[in-house]
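Participant: Sequence first, then the predicted structure, then my questions.
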Amino acid sequence: MFKFSKEVQQLLEYIGGRENISTVSHCATRMRFVLRDPQKADIEKIKGIRVVKGSFTQAGQFQVIIGNEVATFYNEFVQYAKIEGGTKEDTKSAGRQNMNFLQRLTSHLAEIFAPLIPAIIVGGLILGFRNIIGDIKLMNGGTKSLTEISQFWSGVYDFLWLIGEAIFHFLPVGITWSISKKMRTTQILGIVLGLTLVSPQLLNAYAVAGGAEIPYWDFGFAKVQMIGYQAQVIPAMLAGFVLAFLELKLRERVPSAISMIVVPFFALIPTVLIAHILLGPIGWEIGSWISKVVYAGLTSTFKWLFAAVFGFAYAPLVITGLHHMTNAIDLQLMSEFGGTHLWPMIALSNIAQGSAVLAIIYLHRKNEEEKQVSIPATISCYLGVTEPAMFGINLKYMYPFLAGMIGSSIAAVISVGTGVMANSIGVGGLPGILSIQPQYMFKFAIAMLVAVIIPFLMTIFFSKSNKFKKEK
């Protein structure tokens, strides 16, 4: 006996029947469909199904939010519909057929950086903790840090750098590995390529930036600079894609009997040469240009305008999936300037959307059915995952979404206006303060308070406005 018999039947009918489903898979909370004709899906009826907490279209996929029981629901759905379920990769590949060039580019970037985010978050928290115990004068009347008066904390400070250095200095290894994984090429070759970009044999990228004399390989007819690309994003991405391209092309042409020897050799060695001769220097310049343009926008006379626009527009970017592009920019800013002004605004946007849902909980406190969606969505949002809040509640009523955007914009102006900088990407919600550099924590706390209060109050105000009376 199926647990969701009625709901499964309804979803199949409202989505346009099995003949309208190109492929289907699921993730932690959502059913992911690629539909042959998206217009056949009756969104309003789908949202009315008892177990459905919302729906949206992203990355060419029609996604239906089910919640923690999505795996059970999915198994019953494919069994009832008599269709063969696919993997998330199959769904993503099929979904790209419905996307334009920019959406496809963003989707690829997201898949490269998504596996790296947990490590980067851990690294940011570690750097933040090291700053607190090593840089803030907490002891002896505000004259000494914990590391200066305690050998234990001094040891902790030094030990944690082992992890921080591995995450950020050797980031190119993670990027080239992730690209090889995404492109379904040999992952160990991706790792080896990344290691050749950060080898101790090379002059460290930070020393290069400091003006140190650069050694070189002398081939007689040419000299190649021995520069490392620690923490560099774009050189690693360019090299990773060249390696994957060469390997895939060689696989097509080399007989299988000798491919184990020929393909890795003629893919890796030319890529390493090209990376150090051409891709590395070009990628460094591109990365520096991008980070300097963004940094100028965040520190110029008109930084308040940049912050206001970014804070207001970030939540809509999440809907389109374009927000994934900010990961590469954040990492480049960290490499160039030792931190990022951009990521704190992202955390504030998440908090603002969660606060708008909090107001809906207050306004609809007698609606027990809605609480099953709104309360978990608020908690999730405050911990950095906004989709349940935005698609399950805020976009349903629209005015909470707008209130969150306005609150985010105001909080972003405060954050950028006071120079708040994060050590790195962190947990994109209330715990995000742990990734903020210590001297800016109080200022960021004020911006967080604004991101909580303004959306909450504006949601209540909008709910009483005639323009939003229908709450549709």
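Facilitator: In hand now; what should we look at?

Participant: can we go C-alpha only for contacts and neighbour counts from here?
Facilitator: Will do.

Participant: Skipping its backbone neighbours, what lies nearest the spatially most central residue of the chain in space?
Facilitator: When Cα atoms, centre = their mean is applied to the chain, the residue found nearest the centroid is His324 (5.0 Å). Nearest non-adjacent residue to His324, counting by Cα to Cα, 6 or more residues apart in numbering: Ala110, 5.3 Å away.

Participant: close enough to count as contact, that neighbour and Ala328?
Facilitator: No. In this structure, Ala110 is not within contact of Ala328 by Cα atoms under 8 Å, at 9.6 Å.

Participant: And stretch 49-64, end to end?
Facilitator: 11 Å (Cα to Cα, to the nearest Å).

Participant: what helices or strands is the helix or strand containing Gly240 leaning on?
Facilitator: Gly240 is part of helix 234-253, with elements assigned from DSSP states H and E. Applying 3 or more Cα pairs under 8 Å, 6 or more residues apart in numbering; DSSP states H and E, one finds that helix 234-253 contacts helix 171-182, helix 187-197, helix 256-274, helix 280-299.

Participant: one more structure, for comparison:
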Amino acid sequence: MGKYQVEAQQLLEFVGGKDNISMVTHCVTRMRFVLVDPSRADVEKIEALKLVKGTFTQAGQFQVIIGNEVSTFYNEFTSIAGIEEASKEDVKEAAKSNMSWIQRLMANLAEIFSPLIPAIIIGGLILGFRNVIGDIKMFEDGTKSLIEVSQFWAGTHSFLWLIGEAIFHFLPVGITWAVTRKMGGTQILGIVLGITLVSPQLLNAYAVGGDAVAPFWDFGFAKVDMIGYQAQVIPAMLAGFTLVYLERFFKKITPNAISMIIVPFFALVPTVLLAHTVLGPVGWAIGSWISNVVYAGLTSTFSWLFAGVFGFAYAPLVITGLHHMTNAIDLQLVAEFGGTMLWPMIALSNIAQGSAVLGMIYVNRKNEEEKQVSIPACISAYLGVTEPAIFGINMKYGFPFLAGMIGSAVAAVISVGTGVMANSVGIGGLPGILSIQPQHMLMFAVAMLAAVVIPFILTIVFAKKKLK
């Protein structure tokens, strides 16, 4: 008899039986179900199981928090239920049947940007480090920076730009690859397409409007400017989607015997032409409009209101999945303005939700079973992953979630009110300060303090008043 045979049998019954399970997989701590009819799952009975530490539904998946024993439990569960093992990707695709169209759109957007996040985070840290050693005058009575007094650090500063440039200026290559990867296109064609948007023979997009005169391709009847789309997000996404759909179209109408020649040619060449004549200029205009609107909101007279609303509402956005759209906006802000004021508020929201859990750890300090869930959730939130904190603790009780939202709003007002700007997207928790531009680190630290203290105190106060 297996270690968790009884609990596995009970969970199978409480989720509605085998016929109510479309697919199931697991992650580090959770069972992740795609249910045929989610309403058949008896949440109260499931959460009453001693092994279960909480449940929540996100992105069309009914998730049951088990803990570190989840892999062993999963094996016994699938054996008892007679269900075949499914990959996380299969479960994600199946879960989309339980989503609204906007949730599906955001899920697809998230899956495009997810593979790029590690590089973007590293890029932000590198830019931050270069700013510290290159811009802060901390030697010879505050007149020289580190690179001005040390050849080693001057060389390091120059060398690190090789990586920073590769990540941010050539970002369209990563985006077009990620689009083709997600949409099932030919990935090498996506890479080639991305390179055609940032080729060295093209004039850097950010030189346009200055003294530089753009070269052009002369087709006799028309001229096309040779302008690149370095660091641009939307032009690359539009080009990537166009490539995928053209490839699908020509695959359908081309005989297999010649498809290896016809499909790549008629998918890639027209896409590159469209990218430099229509998609690029249109995408640039859309991206500039979005970034200008957001930047105006963050720097206007009512920036405090914009910041407060965003800080208060970000955690609820995480529940819906709509928060994934901020990645594209952040990258566009970095491209247009050399940094983003939006991402620091996201990091502060994560910290605030973690601090609300910290408050619950204090409230339930004598409850050893509760601490098994709350302590890892708190640590996870402080390191930028808030789902265990939000769904495992804060949403379960309600008032910690509200406390985190209030603390996040206050911290966001402090951050935006003092002009805090990040080099790029970073680690969305306490380590996020490493991605903040050096001149703003002190005020971001103040905002972080607010994001820690306010939710912690409010959670304890709400708990004493037994707020539901």
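Facilitator: Happy to help now that I have it. On a predicted model such as this, the values are computed, not experimentally measured, just so you know.

Participant: coming back round to it: what residues does the helix holding Gly240 of structure 1 touch?
Facilitator: The contact list for helix 234-253 of structure 1 (Cα atoms under 8 Å, 6 or more residues apart in numbering) reads 172-173, 175-177, 179-180, 183, 185, 190, 193-194, 197, 229, 259, 263-264, 266-268, 271-272, 274-275, 279-284, 286-287.

Participant: buried residues in it?
Facilitator: Across helix 234-253 of structure 1, burial judged by 16 or more other Cα atoms under 10 Å covers 234-248, 250-251.

Participant: What residues in structure 1 pair up with stretch 428-446 of structure 2?
Facilitator: Using TM-score structural alignment, stretch 428-446 of structure 2 corresponds to residues 428-446 of structure 1.

Participant: which stretches of structure 1 form strands?
Facilitator: Secondary structure of structure 1 by DSSP state E: the strands cover 21-26, 30-35, 54-58, 61-65, 216-218, 223-225.

Participant: returning to what we had before: work out the gap between the match of stretch 428-446 of structure 2 and the centre of the chain.
Facilitator: Chain-centre distance of stretch 428-446 of structure 1: 19 Å, with Cα atoms, centre = their mean, to the nearest Å.

Participant: can you list contacts of that stretch?
Facilitator: Counting by Cα under 8 Å, 6+ apart, 124-125, 127-129, 131-132, 135-136, 344, 346-348, 350-351, 381-385, 415, 418-427, 448 sit against stretch 428-446 of structure 1.

Participant: ok, average deviation of the lengthiest helix in structure 2 from structure 1?
Facilitator: In structure 2, taking DSSP state H as the definition, the longest helix is helix 441-464. By mean Cα distance after the TM-score superposition for structure 1, the fitted helix 441-464 of structure 2 averages 0.4 Å away from its aligned residues in structure 1.

Participant: what comes up buried for that helix?
Facilitator: Neighbour-count burial for helix 441-464 of structure 2 [16+ other Cα under 10 Å]: 441, 443-445, 447-463.

Participant: for stretch 199-210 of structure 1, same thing?
Facilitator: Buried-residue list, stretch 199-210 of structure 1, by 16+ other Cα under 10 Å: Ser199, Leu202, Leu203, Asn204, Ala205, Tyr206.

Participant: for stretch 31-41 of structure 2, same thing?
Facilitator: Buried, per 16+ other Cα under 10 Å, within stretch 31-41 of structure 2: Met31, Arg32, Phe33, Val34, Leu35, Val36, Pro38, Ala41.

Participant: go on, stretch 87-99 of structure 2?
Facilitator: For stretch 87-99 of structure 2, burial by neighbour count (16+ other Cα under 10 Å) applies to Val91, Lys92, Ala94, Ala95, Lys96, Ser97, Asn98, Met99.

Participant: Tell me the spatial nearest neighbour of the first one, not counting adjacent residues.
Facilitator: Which is Val91 of structure 2. Sequence neighbours aside, Met23 is the residue nearest to Val91 of structure 2 in space, at 6.0 Å (criterion: Cα to Cα, 6+ apart).

Participant: that older thread, quick one: the buried residues of stretch 199-210 of structure 1 as TSV, columns for distance to Tyr362 of structure 1 too.
Facilitator: TSV is the format used below for those (distance: Cα to Cα, whole Å):
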residue	distance to Tyr362 of structure 1
Ser199	56
Leu202	59
Leu203	58
Asn204	54
Ala205	52
Tyr206	51
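
Participant: Cross those against helices and list the overlap.
Facilitator: Using DSSP H, those in helices are Ala205, Tyr206.

Participant: Leu109 of structure 1 contacts Met325, doesn't it?
Facilitator: Yes. Between Leu109 of structure 1 and Met325 there is a contact under Cα under 8 Å: 6.7 Å.

Participant: which residues are common contacts for those two?
Facilitator: By Cα under 8 Å, 6+ apart, no residue touches both Leu109 of structure 1 and Met325.

Participant: and Val357 of structure 1, what does it touch?
Facilitator: Neighbouring residues of Val357 of structure 1 by Cα under 8 Å, 6+ apart: Ser374, Ala377, Thr378, Ala389, Ile393, Asn394, Pro400, Phe456.
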